[in-house]
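>>> have a look at this prediction, sequence included:
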Amino acid sequence: MEQEHNSQEEEIRTRAYYLWEQAAEPKGTPDEYWEQARAEIEKEAPPVESGLIADEPRK
């Protein structure tokens, strides 16, 4: 689970940097790009089935 969190964090970091590079001057704060990147990635993520726990096998 921690590895998945680190992977998502790295994906957000990469997306935030890309957004920062593409921004017109003056550039915003790092937190603005981080939140925008996080929101975009969460929007793109596949929906999670309710009631299932990631580490629990399906029955």
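Yep, it's here.

>>> make it CA atoms for all contacts and neighbour counts henceforth
Noted.

>>> what's the closest non-adjacent residue to R15?
Computed as CA to CA, 6 or more residues apart in numbering, the closest residue to R15 that is not its neighbour in sequence is A37, at 5.5 Å.

>>> helices along the chain, start to end?
Listed in chain order, the helices of the chain (DSSP state H) span 2-22, 30-44.

>>> redo these as a markdown table? Include mean neighbour count.
Listed next are the helices of the chain as a markdown table, based on neighbours: other CA atoms under 10 Å:
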| stretch | mean neighbour count |
| --- | --- |
| helix 2-22 | 14 |
| helix 30-44 | 15 |
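
>>> ok, second structure coming up, stack it against the first:
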Amino acid sequence: MQLSEPTEQEIRERAHRLWEQAGKPEGREEEFWRAAQQELRNEDKSNTQRTPDTL
């Protein structure tokens, strides 16, 4: 099973959330982008069978 790469939109949303949680520092966009990308990749590896959330 091949793991999918996170989409640009997923990375953007995660990076924005991380940036907000860090107090919205200026000039660290790349740092948050890389952190978001890594988090999403790690989640994908630990969650090889993605199932829809049930309510």
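Nice, thanks for sending it over. The structure displayed is predicted, hence computed values, not measured ones.

>>> what TM-score do we get after superposing?
Aligned and superposed, the two chains score 0.62 in TM-score terms (TM-score structural alignment, normalised by the length of the second structure); 42 aligned residues with a CA RMSD of 2.3 Å.

>>> doesn't A16 make contact with the residue nearest to R15 of the first structure?
Yes: at 5.1 Å, A37 of the first structure and A16 qualify as touching, with contact defined as CA atoms under 8 Å.

>>> what residues are shared contacts of these two?
Residues touching both A37 of the first structure and A16 by CA atoms under 8 Å, 6 or more residues apart in numbering: none at all.

>>> distance of the residue nearest to R15 of the first structure from A23 of the first structure?
13 Å (CA to CA, to the nearest Å).

>>> E32 of the first structure too?
Separation of E32 of the first structure from A23 of the first structure (CA to CA) stands at 11 Å.

>>> what do you get for Q3 of the first structure?
For Q3 of the first structure relative to A23 of the first structure (CA to CA), the value is 30 Å.

>>> again, but for E11 of the first structure
E11 of the first structure is 18 Å from A23 of the first structure, by CA to CA.

>>> ok, now which ones touch P47 of the first structure?
P47 of the first structure touches nothing, counting by CA under 8 Å, 6+ apart.

>>> and it, how far from E40 of the first structure?
14 Å.

>>> do S7 of the first structure as well
Distance of S7 of the first structure to E40 of the first structure, given as CA to CA: 15 Å.

>>> for W19 of the second structure, give its distance to E5 of the second structure.
Counting by CA to CA, the gap from W19 of the second structure to E5 of the second structure is 21 Å.

>>> same question, P25 of the second structure
Using CA to CA, we find P25 of the second structure at a distance of 27 Å from E5 of the second structure.
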